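Novice: predicted coordinates and the sequence they were generated for:
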Amino acid sequence: MSEPLPSLLLVGCGQMGGALLNAWIAHGLEPSVVIDRHREDLSSPHQVVRALTDIPADFHPAAVILAVKPQKARPVLEELARLRPDIVTDAVIVSVMAGLSTSTISAFLKTNAPTARPAVVRAMPNTPSAIGRGATGLFAGNAVTPAQKTLCDRLLSAVGATAWVHPEEQIDIVTAVSGSGPAYVFLLAELLEKTAVSMGLAPDTARLLARKTVSGSGELLERSSEDATELRRRVTSPGGTTAAALAVLDAPDNCPRILREALEANVLRSHELAS
């Protein structure tokens, strides 16, 4: 059996925080504390508390996972530093919030712990993490030790693949590509289904074909040693029906331009959230 994960403080247990927590418990997690106003209970030896003031005095986590909305980060971080400067000093702070830079997070913490040198890691997992098929990009701030970086990799590897990026600005591209990426894939399935219905297929048939096409293609891509370009070519006979459709989709002013504009809008929003 693999070594259990050390104790964690999870701040926020919504969809992403809950998915991460479930995976960590399944992989073996030392007694941990979750701060959440809505979750009712948690299996022993873990516990749920309602506020930072309820963190047990003798609880010393190896990592703090921040899974709250970016707009709520400042008061949470400032209160954590005021109440538990020991945690801010000793634990690695892992943010799964979009937009907020390591320097901004550190500044919030240093408001009430001015002598601290917070070790901050930014992580951007995605929703397939809920089934262990996630993809997470990570960036480590200057104060993060090799041991803390290894711990963060263990934590996020529990829900899928991990990739470390540098410089920090690249985490915003990660957010645009993989963090938000599942929504683009779901939109494709949605549009395939709706368009098929509008062209005459029965709704249940359209849904089945659209979902199986998207999920099956993803699984084929996962298992294949070939890249996406080669797999696409294998489906596309010269002068055939697929080629006719791709001539529309892959035209410079269609999908290539629209996708780039979408990713750029995503990155811009990350910058806005950080300001």
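Specialist: Noted; the coordinates are in hand.
Novice: contacts, neighbours, all on C-alpha from now
Specialist: Will do.
Novice: pull the contacting residues for K194.
Specialist: Neighbour list for K194: A206 [criterion: CA atoms under 8 Å, 6 or more residues apart in numbering].
Novice: try V68
Specialist: V68 sits next to V11, G12, V96, M97 when contact means CA under 8 Å, 6+ apart.
Novice: buried subset of the residues you listed?
Specialist: Buried by 16 or more other CA atoms under 10 Å: V11, G12, V96, M97, out of these.
Novice: roughly how far apart are the spatially closest residue to the last one that is not a sequence neighbour and P128?
Specialist: Think M97. Excluding the flanking residues, the one nearest M97 by CA to CA, 6 or more residues apart in numbering is P70, at 5.7 Å. Taking CA to CA, to the nearest Å as the measure, P70 falls 21 Å from P128.
Novice: all helices of this protein, in order?
Specialist: Secondary structure of the chain by DSSP state H: the helices cover 15-26, 73-83, 85-90, 102-110, 146-157, 170-174, 181-198, 203-223, 228-235, 241-249, 255-274.
Novice: taking helix 102-110 as reference, get the angle to the second one.
Specialist: Helix 73-83 runs at 40 degrees relative to helix 102-110, counting by axes from the mean of the first three to the mean of the last three CA atoms, to 10 degrees.
Novice: the longest one too?
Specialist: Our comparison of helix 203-223 with helix 102-110, counting by the same axes, to 10 degrees, yields an angle of 100 degrees.
Novice: what's the answer for the last one, then?
Specialist: Helix 255-274 and helix 102-110 meet at an angle of 20 degrees, taking the same axes, to 10 degrees as the criterion.
Novice: putting a second one here so we can go through both:
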Amino acid sequence: MSTSITFIGGGNMARSLIAGLVRQGTAPGNIHVAEPVAGLRSQLSTDFGVKTYASASEAAAQGAVWVLAVKPQVLRDVCASLAEIAQAQAPLVVSIAAGITSAQLLRWLGGTGAVVRAMPNTPALLGAGVTGLFATAEVSAEQRGQADTVLASAGRTVWIEDEARMDAVTAVSGSGPAYVFLLAEAMEAAGIAQGLPADAARTLVVQTLLGASRMLDESGEAPAELRRRVTSPNGTTQAAIESFQGADFEAIVARAIDAATRRGQALSAAND
């Protein structure tokens, strides 16, 4: 990107996006980061050569694109402190705060502006993430491209046209890595309970999940079809699948996704 970018917050997700942008050719001098913790500012400056600031307003004044990378609980106060600059400067505002709506962001930033909501997930730290994006009507095609460039630096992007579905994005992909980690944890413990050495159980689980994910990504086949192919009639896999389904596995997952979606909606209400 040739456009100047300001990150409000220099934590792990901001760091992953900055790393991706620099890796893909964005000049470090075009990246500005507001971060109150001196140690984090020093690391960002040393590692990437970006410009860092203790003051959010000072950093915001430098950017045509703002990436709001602070916790949802403090975002209202941060936006209020930047409202005057936002109205004078009219930046593209990209928020990665879960559960905070575009209407809330616009209200806190002074009433008008171009806002993109983004929901990345933690594999973005490895450049292997996925981000759901929603743009308000005020966001131009050029600004959509800018937002996509920022978030695509850490993985794939998916545009969502109905903002109400962003809580579902959070529930599926934002929280999703933790579901996989929980499955890995349970599989590893079960393998050890069956007599496998701990290091062998860990390797078997990790590589199985990695390989299965690659098959999902690279084969182009639906998950149900891949499952069918590996499930031989009356075999070991069928026995395990029937055990899962006997415990209402699909309903458990559906309830979990619904709980996460509702929690995202509650975060919005709690921070209004």
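Specialist: Here it is on my side, so go on. Predicted model, so just to flag it, every value in this text is computed and none were measured.
Novice: what do we get in structure 2 for the residue nearest to M97 of structure 1?
Specialist: Aligning on TM-score structural alignment places P70 of structure 1 opposite P72 in structure 2.
Novice: contact partners for its match?
Specialist: By CA under 8 Å, 6+ apart, the contact set of P72 of structure 2 is A97, A98, G99, I100, L267, N271.
Novice: so which of these persist in structure 1?
Specialist: Retained contacts for the contacts of P72 of structure 2 in structure 1, judged by both residues aligned by TM-score structural alignment, their matches' CA atoms under 8 Å, are A97, A98, G99, I100, L267.
Novice: number of nearby residues for the last one?
Specialist: With neighbours defined by other CA atoms under 10 Å, the count for L267 of structure 2 comes to 18.
Novice: could you find the residue nearest the spatial middle of structure 2?
Specialist: P120 (1.4 Å; CA atoms, centre = their mean).
Novice: that one pairs with which position in structure 1?
Specialist: Counting by TM-score structural alignment, P120 of structure 2 corresponds to P125 in structure 1.
Novice: gap between the match of P70 of structure 1 and S55 of structure 2?
Specialist: Distance from P72 of structure 2 to S55 of structure 2, counting by CA to CA: 19 Å.
Novice: again with A141 of structure 2
Specialist: Noted for A141 of structure 2: a distance of 30 Å to S55 of structure 2, by CA to CA.
Novice: one more: Q24 of structure 2?
Specialist: Distance of Q24 of structure 2 to S55 of structure 2, given as CA to CA: 27 Å.
Novice: which position in structure 2 aligns with K212 of structure 1?
Specialist: With TM-score structural alignment defining the correspondence, K212 of structure 1 maps onto Q207 in structure 2.
Novice: picking up where we left off before, turn the helices of structure 1 into a markdown table, including distance to E40 of structure 1.
Specialist: Output for these, formatted as a markdown table (distance: least, CA to CA, whole Å):
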| stretch | distance to E40 of structure 1 |
| --- | --- |
| helix 15-26 | 12 |
| helix 73-83 | 21 |
| helix 85-90 | 25 |
| helix 102-110 | 28 |
| helix 146-157 | 24 |
| helix 170-174 | 33 |
| helix 181-198 | 29 |
| helix 203-223 | 34 |
| helix 228-235 | 44 |
| helix 241-249 | 47 |
| helix 255-274 | 30 |
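Novice: just name the most buried of those helices.
Specialist: helix 170-174 (a mean of 22; mean count of other CA atoms under 10 Å).
Novice: where does that one end up in structure 2?
Specialist: If you align by TM-score structural alignment, helix 170-174 of structure 1 falls on residues 165-169 of structure 2.
Novice: contacts for that stretch?
Specialist: 98-99, 119, 132-134, 160, 257-258, 260-262, 264-265.
Novice: one more: stretch 262-272 of structure 2?
Specialist: Where contact means CA under 8 Å, 6+ apart, the residues beyond stretch 262-272 of structure 2 that reach it are P72, Q73, R76, A98, G99, I100, T101, Q104, D167, T170, A171.
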